[in-house]
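Engineer: using only what follows, build the 3D model:
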Amino acid sequence: MGNQIGALLFQNETCNSESGQWAVFHFRPSTSGQRLVGFKGITTEYMAGNQLVKVFKQKTDNDWNSSHRRSSSYIENKEIAQKYLRKYEGNSITFLELHAAEMDRIAVFSRHIRSSNKRHKLRLSEDDVVVFERHLGKHFETFIKRDGTVNGNCCAELQEFVHFVYNESKGQEIVTGLKGVMTKQGQKFKLTSPAMNSVSKKYGPDDLGEKAMLNFFTSHVCTDVCSQWPKPTILHPFDNLETTIKTQNFITATTDMPFRNDDKPPVYDSKWRVDFENSRTFSSQMEPTAPPSYDLIT
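Structural biologist: Here you go, the predicted model:
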């Protein structure tokens, strides 16, 4: 009886996933990021080990409110990256299995007590769909960020795989968000769910498109293998700059009155263009930077 009461108070429980597994996890979050809140839990799979149950926050920049759609997109990203990994034929990289399931029972404390950590800002509901995968423990590292930036701890093979995806897709896609743990003295990698990015931004609200490509190639160091593959060329990175300057000169020439905030042209919004067909060696000196805001050039 006491165990049943404790479960009602402290444990959240999902329905069965497509694979038949379901997860039980604690009411208190263990970690939080921009998109997800993580809870420690377990599943019904024998010898599955500890699990990390990920719950989507309610809002994104593109306002995808449905956790059903977001979980589908999250799993699709991993499956697409897995297909590229099979073509790459590398045997040192493994993506963890990922499962999705609807919530079945919400712990009493989850219903009525919001976490004391303000960053979480999350309260579970029966409408939520969560995803879960094996918990990789305290040695978890980020090798390539979701925005494409390569961290200093990233090995050559992970960078080569990302470059492979860009080459294999003919410059249309790239995989980022490579996070996980190293095993076998850095010879093997177990990675969590990656992020797919495309020129057309077809992979959901977290697809960063060409921005992720350019961030990667400005920090990527090629191996002997991928140095032979194409790299993006920037086409017209400041295509709005000329219009901004002309607008500024016109206003300056036609009035001596001080600027009001609503008189200023909009702050420059860079729209990068990358070219695969005419690609050439990408130099860090070509790294695009937006011009200073209007306040700084008047």
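Engineer: could you use CA atoms for every contact and neighbour count after this?
Structural biologist: Fine.
Engineer: could you pull out the strands for the stretch 1-150 of the chain?
Structural biologist: All strands of the stretch 1-150 of the chain, identified by DSSP state E, counting those that start in this stretch, fall at 11-14, 23-26, 31-32, 36-43, 51-56, 93-95, 99-105, 129-134, 141-144.
Engineer: hmm, who's touching the first one?
Structural biologist: Contact partners of strand 11-14, identified using Cα atoms under 8 Å, 6 or more residues apart in numbering, comprise 22-27, 101-107, 110.
Engineer: out of those residues, which is most surrounded?
Structural biologist: If you count neighbours using other Cα atoms under 10 Å, the busiest of the contacts of strand 11-14 is Ala23, which has 29 neighbours.
Engineer: tell me the contacts of the nearest residue to it once chain neighbours are set aside?
Structural biologist: Closest residue to Ala23 apart from its sequence neighbours, by Cα to Cα, 6 or more residues apart in numbering: Thr43 at 4.3 Å. Counting by Cα under 8 Å, 6+ apart, Thr43 makes contact with Gln21, Trp22, Ala23, Val24, Gly49, Asn50, Gln51.
Engineer: measure stretch 13-31 end to end?
Structural biologist: This stretch, stretch 13-31, spans 18 Å end to end (Cα to Cα, to the nearest Å).
Engineer: now do the residue nearest to Ala23 against Asn16, distance only.
Structural biologist: Taking Cα to Cα, one finds Thr43 at 10 Å from Asn16.
Engineer: between those two, what contacts are shared?
Structural biologist: By Cα under 8 Å, 6+ apart, the residues touching both Thr43 and Asn16 are Trp22, Ala23.
Engineer: re the thing from before, now the strands of the stretch 1-150 of the chain as JSON lines including distance to Thr218?
Structural biologist: Below are those laid out as JSON lines (distance: least, Cα to Cα, whole Å):
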{"stretch": "strand 11-14", "distance to Thr218": "42"}
{"stretch": "strand 23-26", "distance to Thr218": "40"}
{"stretch": "strand 31-32", "distance to Thr218": "28"}
{"stretch": "strand 36-43", "distance to Thr218": "27"}
{"stretch": "strand 51-56", "distance to Thr218": "30"}
{"stretch": "strand 93-95", "distance to Thr218": "23"}
{"stretch": "strand 99-105", "distance to Thr218": "34"}
{"stretch": "strand 129-134", "distance to Thr218": "31"}
{"stretch": "strand 141-144", "distance to Thr218": "13"}
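Engineer: second input sequence below; structure requested for side-by-side comparison:
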Amino acid sequence: MGSSQSNETLEFLEKDGYYYWADFEKTPFAEGVSRYAYKGTFHGQGPSRGDRCVVKVFKQTYAKHITEWTTDIAASKRAQELAEQWNVYKSTTRPPRFRIPVIAKMDKLATFYALGFIPISQTSVIGVNEYVAIEDFITGDYEKFNSNSGWVNRNGHLFASAFSHYTWHKTNGRELVCDLQGVRKGDSYELTDPAVHSLNRLYGMTDLGQLGMDAFFYSHQCNELCYGLPLPAGHVRHAAWFGQRNTSYTFEL
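Structural biologist: Modelled structure (predicted):
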């Protein structure tokens, strides 16, 4: 499984039912508060062979165990479930689709094919027994449409605000999908890394609970795609950190 890139993985089972392995670059092309993102390539016998991918790795100062990724995957899956319901509720020319990552474990000593990665000694970012995530690379101009603290891209993106509003309504005020980011294509919104606010704080470090929902509605301006959706009754709380463009985390508040 040689390659000109720096890091390689063992085989893992993708959502299309085929086994793949991936190689990815030594240097990240992007980073957030808690993670690095690396460009890579799928290899194997399935239809995704040769396609580009993204490998996401927690920074050293953050937990790198399966529980951290489990909530991320749950948020992506929940966002996709609600996107499918939105696509039935509101037939738009660009339906949203969320990328759902595959989780893999770093495993230097594996002697059999399993979910796992081979750590490369020249990088201190990735280590043995850590978990990383792989997802399809989204080509195109990457944009952020809203954040998880009430910031909204007002540059003509009616969809993001209306979709977030819809998810709150559809779940009877128990959840709200936000932090929408990705690429607006001709026939879809291809999205990644959503946040889901929930009353029970089920979705990890970007789930700000009821206060996160308040942040959304504090700045929300209904548009034509919101027609017929109710608003929260009563007073919406405000906090000083509302309206940040960057993703907010529970440990920062």
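Engineer: let me see the TM-score of these two.
Structural biologist: Here the TM-score for the pair of chains, by TM-score structural alignment, normalised by the length of the second structure, is 0.76; 219 aligned residues with a Cα RMSD of 2.6 Å.
Engineer: re the thing from before, between the contacts of strand 11-14 of the first structure, which is closest to Gln172 of the first structure?
Structural biologist: Ala101 (31.2 Å; Cα to Cα).
Engineer: list the contacts of the closest one.
Structural biologist: Thr14, Cys15, Asn16, Ser17, Glu18, Trp22, Val129, Val130, Val131.
Engineer: can you turn the buried part of those into a ChimeraX selection?
Structural biologist: Buried subset of the contacts of Ala101 of the first structure, written as a ChimeraX selection, criterion 16 or more other Cα atoms under 10 Å:
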select :14,15,16,17,22,129,130,131
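Engineer: among the contacts of Ala101 of the first structure, which recur in the second structure?
Structural biologist: Retained in the second structure (both residues aligned by TM-score structural alignment, their matches' Cα atoms under 8 Å) from the contacts of Ala101 of the first structure: Asn16, Val129, Val130, Val131.
Engineer: dump those to JSON lines, plus distance to Phe140 of the first structure.
Structural biologist: What follows is these, written out as JSON lines (distance: Cα to Cα, whole Å):
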{"residue": "Asn16", "distance to Phe140 of the first structure": "28"}
{"residue": "Val129", "distance to Phe140 of the first structure": "25"}
{"residue": "Val130", "distance to Phe140 of the first structure": "21"}
{"residue": "Val131", "distance to Phe140 of the first structure": "18"}
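Engineer: coming back round to it: list just the nearest of the contacts of strand 11-14 of the first structure to Glu76 of the first structure.
Structural biologist: For the contacts of strand 11-14 of the first structure, the minimum distance to Glu76 of the first structure (Cα to Cα) is 14.8 Å, reached by Ala101.
Engineer: just want the angle from the longest helix along the first structure to strand 99-105.
Structural biologist: Identified as the longest helix of the first structure according to DSSP state H is helix 67-88. Orientation of helix 67-88 of the first structure against strand 99-105 (axes from the mean of the first three to the mean of the last three Cα atoms, to 10 degrees) gives an angle of 160 degrees.
Engineer: sort out which residues of helix 67-88 of the first structure are buried, please.
Structural biologist: Neighbour counts using 16+ other Cα under 10 Å place 67-68, 70-71, 73-79, 81-82, 84-85 of helix 67-88 of the first structure among the buried residues.
Engineer: name the nearest of those residues relative to Gly209 of the first structure.
Structural biologist: When the buried residues of helix 67-88 of the first structure are compared against Gly209 of the first structure (criterion: Cα to Cα), the nearest one is Asn77, at 13.4 Å.
Engineer: and the alignment partner in the second structure of the closest one, how far from Trp69 of the second structure?
Structural biologist: Under the alignment (TM-score structural alignment), Asn77 of the first structure maps onto Ala75 of the second structure. According to Cα to Cα, Ala75 of the second structure and Trp69 of the second structure sit 10 Å apart.
Engineer: now do Lys170 of the second structure
Structural biologist: In this view, Lys170 of the second structure and Trp69 of the second structure are 25 Å apart by Cα to Cα.
Engineer: again with Arg99 of the second structure
Structural biologist: Going from Arg99 of the second structure to Trp69 of the second structure by Cα to Cα gives 14 Å.
Engineer: would you map the strands across the stretch 151-298 of the first structure?
Structural biologist: Under DSSP E, counting those that start in this stretch, the stretch 151-298 of the first structure gives strands at 173-176, 178-183, 188-191, 195-198, 233-234, 274-275.
Engineer: contacts for the last one?
Structural biologist: With Cα under 8 Å, 6+ apart as the test, strand 274-275 of the first structure has contacts from Gly171, Glu210, Pro232, Thr233, Ile234, Leu235.
Engineer: give me the neighbour count for the alignment partner in the second structure of the first one.
Structural biologist: This means Gly171 of the first structure. In the second structure, the residue matched to Gly171 of the first structure (TM-score structural alignment) is Gly173. Gly173 of the second structure: 18 surrounding residues under other Cα under 10 Å.
Engineer: contacting residues for Gly173 of the second structure?
Structural biologist: Counting by Cα under 8 Å, 6+ apart, Gly173 of the second structure has no contacts.
Engineer: how about the one 4 residues further on?
Structural biologist: Residues touching Val177 of the second structure, when contacts are defined by Cα under 8 Å, 6+ apart, comprise Ala79, Phe163, Ser164, Thr167, Trp168, Pro194, Ala195, Val196, His197.
Engineer: could you dump those residues into CSV and include distance to Lys185 of the second structure?
Structural biologist: Below are those laid out as CSV (distance: Cα to Cα, whole Å):
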residue, distance to Lys185 of the second structure
Ala79, 19
Phe163, 17
Ser164, 19
Thr167, 22
Trp168, 25
Pro194, 18
Ala195, 21
Val196, 23
His197, 26
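Engineer: can you select the buried ones among these for me in ChimeraX?
Structural biologist: What follows is the ChimeraX syntax selecting those of the contacts of Val177 of the second structure that are buried according to 16+ other Cα under 10 Å:
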select :79,163,164,167,168,194,195,196,197
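Engineer: Gln248 of the first structure corresponds to which position in the second structure?
Structural biologist: Aligned by TM-score structural alignment, Gln248 of the first structure pairs with nothing in the second structure.
Engineer: mind checking how far the residue nearest the centre of the first structure is from Val24 of the first structure?
Structural biologist: Closest residue to the average C-alpha location of the first structure: Arg146 at 3.9 Å, with Cα atoms, centre = their mean. Separation of Arg146 of the first structure from Val24 of the first structure (Cα to Cα): 28 Å.
Engineer: gap between the counterpart of Ile138 of the second structure in the first structure and Pro205 of the first structure?
Structural biologist: Here Ile138 of the second structure is matched to Leu136 in the first structure, going by TM-score structural alignment. According to Cα to Cα, Leu136 of the first structure stands 26 Å off from Pro205 of the first structure.
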